[in-house]
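S.K.: Here you go, sequence then predicted model.
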Amino acid sequence: MAHSFIAYIDEAGDDGLNPDKYRVPGRGGGSSHWLTIGATVWRQSRDLDAVRWAKEIRAQLPQQKRHKPLHFKDLDHPQRVMAIGGICERPMRALAVIANKPVIPDGTYPAKHQLYHYMCRYLLERLSWLCRDMRPSVPEGDGRVKIIFSRRRAMNYDDFQSYIQRLKDAADPEIRIHWPVIDIAAIEAEDHGNRFGLQLADLAMSGLTAALEPDFYGNVEPRFARMLKPRIYHRGTNYLSYGAKMVPAADTIPFTDQQREFLGIFG
């Protein structure tokens, strides 16, 4: 039987943890202060609709951008507002795990991709809860979610599947993934330009991160996070434990006054 849901996973920022290489406002280059890994999710039966959603966004771009894959970084501010608005009109959900890298103690994640894997565990927990919560209103399919990652260079996705299988086999009560909805064998990775769902995930994750990651001038843009809020997974008024999960906990992160607007939106 077909999956009930499909989730496209992308990231904004990078997983570099060298404290000497973080970006400084007014200078080029450097590693991001924040890493966001998140998913856009909809019914599997609507996956072809997502192609139309993305094409309708692209059709509103200037001619030279209409035939290129959607990338938040390639859009100017008005185009980003248009694109995020296009996401917010669609029957989808979004969820993200957002790490503030500078407060992570040195040596916490020494292995390659270790921070990424750790955040994906949190993401899969919340993705599994979302699919479990939505199952009563989505009768089609077998209840499971098809997971497609935006391909990262130098990352082995067979190893990632093995990592997820080890989490399942560990039977650790601290790992709160609702396993009946996760199809480990069906996890795959695709190039960003090959799947419109990944392009929509890029817009959503980059839009959320813009409220936290300072630009060249040291400013952040919370408008996109505010626009996306109706699509973010939550229970009651609780967003920060679900669709806008902070790593480490939000009360340990030294937010600037501008960044605190993110907490005002979701906290």
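M.R.: Now that the structure is in, tell me what you want to look at.
S.K.: Only C-alpha atoms from now on, for both contacts and neighbour counts.
M.R.: Fine.
S.K.: give me the number of residues near Ser181?
M.R.: No Ser there; residue 181 is Val. 22 (other Cα atoms under 10 Å).
S.K.: mind listing what the closest residue to it other than its chain neighbours touches?
M.R.: Distances taken as Cα to Cα, 6 or more residues apart in numbering place Arg144 nearest to Val181, at 3.9 Å, with adjacent residues excluded. By Cα atoms under 8 Å, 6 or more residues apart in numbering, Arg144 lies in contact with 3-5, 131, 180-183.
S.K.: Keep only those of the residues you listed that are in strands.
M.R.: Counting by DSSP state E, the contacts of Arg144 place Phe5 in strands.
S.K.: The most centrally placed residue in the chain and Gly218, how far apart?
M.R.: Centroid check for the chain by Cα atoms, centre = their mean gives Gly38 as the closest residue, at 1.6 Å. According to Cα to Cα, to the nearest Å, Gly38 stands 24 Å off from Gly218.
S.K.: any idea where the strands of the stretch 151-267 of the chain begin and end?
M.R.: Remark: strands assigned in the stretch 151-267 of the chain by DSSP state E, counting those that start in this stretch are 188-190, 244-247.
S.K.: ranking the ones you listed by burial, who's on top?
M.R.: Compared across these, strand 244-247 shows the largest average neighbour count, a mean of 23 (mean count of other Cα atoms under 10 Å).
S.K.: Relative to the whole chain's centre, how far out is that strand?
M.R.: Chain-centre distance of strand 244-247: 11 Å, with Cα atoms, centre = their mean, to the nearest Å.
S.K.: dropping in the other structure now:
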Amino acid sequence: MSLSQTPPEHEYIAYIDESGDPGLSRVKGIDVNGASEWLILGAAVFRRQTEPKIEGWIRDITSGFRGHQKFGIHFADLNPAKRLLVCEKMRALPARYWVVASNKKNMKGYQNPWAAMFPSKNWFYCWMTRLLLERITHFVAQDSASRFGSPRFLKIVYSERGGISYEQMNAYYSWLKFKDIAGTQVLTLGELSWSVMDRRLLEVAAHNNRAGLHFADTVASAFFKACDFRDTGECDPQFAKLLEPRMGRFPDILDGRIAGYGVKIMPSFRGAQLTRDQEKIFKFYGYPRQWWAPGPD
């Protein structure tokens, strides 16, 4: 029997955006005119009851911008004072923020031998979303079990700036779920919590059409600025540090671990061969120690 086209009710919503690009054939740090050294995915996760307030929060934040004429926030277009204001406001919101950061120097020219097995040309971006959603769905499963006694669904909204489509992401997650059920995953350390996912709650939207994507943009871009010096000038971690109170933690308590959970670096902290300035933001969040994903729930 085919699924109804009507999506089930969701209790959580995750907005996902990226900073940097997924290019691997030439990478800065190795090649002079390569793609960005980093691809960073950021997410802002809200509970359903706060979802109607998101647009108002954006308007409240931008009301503090002198001469700001248009709706919304695009971190790259803001001066440092406005960036600080945005992150200071975001640290007080009832949300959780997540980051997966790939330093691509070790990925230059890499070809995924499994890429041909699912119909998506953007396999690297898809793989990064898998790492991000392993953590977010784990949090949602844990939080909904605590609040409701059983899993509750997560709605996922991607920014279309990643060059992905609904069909590509739907095919990728269907492929992953099949492999998880069959026990044939190549990466066995973590797994998505499928009990909180439904393909009818997957959406790809224009940045300006979903206010929540502006928060995801800020998360991704603040961390990009913290560890990039090839495209944006000196590394400046002050913005990403401000988000610390709302970064994902395991367990979800004040002293829960952020490194490896709310903030995940690929490859390993040591393997990335970062400069001292690039290391600062990851050390601030607890590296080199980190959380490791549990087995299937």
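M.R.: Ah, there it is. Keep in mind that what you see is a predicted model, and the values were worked out from it rather than measured.
S.K.: still on that earlier bit, ok, which of the strands of the stretch 151-267 of the first structure comes nearest Gly13 of the first structure?
M.R.: Closest to Gly13 of the first structure of the strands of the stretch 151-267 of the first structure is strand 244-247 (Cα to Cα; 14.1 Å).
S.K.: And that closest one, what does it pack against?
M.R.: strand 93-100 (3 or more Cα pairs under 8 Å, 6 or more residues apart in numbering; DSSP states H and E).
S.K.: still on that earlier bit, the residue nearest to the centre of the first structure corresponds to which position in the second structure?
M.R.: Aligning on TM-score structural alignment places Gly38 of the first structure opposite Gly42 in the second structure.
S.K.: any idea how far the residue nearest to the centre of the first structure is from Tyr233 of the first structure?
M.R.: Distance from Gly38 of the first structure to Tyr233 of the first structure, by Cα to Cα: 11 Å.
S.K.: residues contacting the closest residue to Ile40 of the second structure other than its chain neighbours?
M.R.: In space, not counting the residues next to it along the chain, Ile40 of the second structure is nearest to Ala101; the distance is 4.4 Å by Cα to Cα, 6+ apart. Applying Cα under 8 Å, 6+ apart, we find Ala101 of the second structure in contact with 38-41, 263-266.
S.K.: Ala101 of the second structure corresponds to which position in the first structure?
M.R.: Matched across to the first structure, Ala101 of the second structure falls on Ile98, judged by TM-score structural alignment.
S.K.: and Ala272 of the second structure, how many residues sit next to it?
M.R.: 16.
S.K.: just Ile84 of the first structure next, same as before
M.R.: Neighbours of Ile84 of the first structure (other Cα under 10 Å): 22.
S.K.: Surely it is within a helix?
M.R.: Yes: under DSSP: H, G, I helix; E, B strand; the rest coil, Ile84 of the first structure falls within a helix.
S.K.: pretty sure it is touching Lys229, no?
M.R.: No: here Ile84 of the first structure lies out of contact with Lys229, judged by Cα atoms under 8 Å, at a distance of 11.0 Å.
S.K.: picking up where we left off before, buried ones among the contacts of Arg144 of the first structure?
M.R.: 3-5, 131, 181-182 (16 or more other Cα atoms under 10 Å).
S.K.: Nearest to Glu140 of the first structure among the residues you listed?
M.R.: Nearest to Glu140 of the first structure out of these is Ser4 (Cα to Cα; 5.9 Å).
S.K.: What lines up with that closest one in the second structure?
M.R.: Match for Ser4 of the first structure (TM-score structural alignment): Glu11.
S.K.: Next, work out how far apart that match and Val196 of the second structure are.
M.R.: 10 Å.
S.K.: so what sits against both of these two?
M.R.: Joint contacts of Glu11 of the second structure and Val196 (Cα under 8 Å, 6+ apart) are 152-154.
S.K.: In strands, which of those appear?
M.R.: Counting by DSSP E, these contribute 153-154 to strands.
S.K.: so what's the closest residue to Gly162 of the second structure other than its chain neighbours up against?
M.R.: Distance criterion Cα to Cα, 6+ apart; nearest residue to Gly162 of the second structure, sequence neighbours excluded, is Glu18 at 6.9 Å. By Cα under 8 Å, 6+ apart, the residues touching Glu18 of the second structure are 39-42, 159, 161-162, 216-217, 220-221.
S.K.: Weed out the non-buried ones from those.
M.R.: By 16+ other Cα under 10 Å, the contacts of Glu18 of the second structure give 39-42, 159, 162, 216-217, 220-221 as buried.
S.K.: between those, which is closest to Lys108 of the second structure?
M.R.: For those, the nearest to Lys108 of the second structure is Leu39 (12.5 Å; Cα to Cα).
S.K.: burial of the closest residue in space to the closest one that isn't next to it in sequence, as a residue count?
M.R.: Here the nearest residue to Leu39 of the second structure in space, its sequence neighbours aside, is Gly20; by Cα to Cα, 6+ apart that works out to 4.6 Å. A count of nearby residues for Gly20 of the second structure, using other Cα under 10 Å, gives 20.
S.K.: Aligned counterpart of Gly20 of the second structure in the first structure, please.
M.R.: Per TM-score structural alignment, Gly20 of the second structure is aligned with Gly13.
S.K.: Against Ile87 of the first structure, how distant is that match?
M.R.: On the measure of Cα to Cα, Gly13 of the first structure and Ile87 of the first structure end up 20 Å apart.
S.K.: before we move on, what about Ile187 of the first structure?
M.R.: 24 Å.
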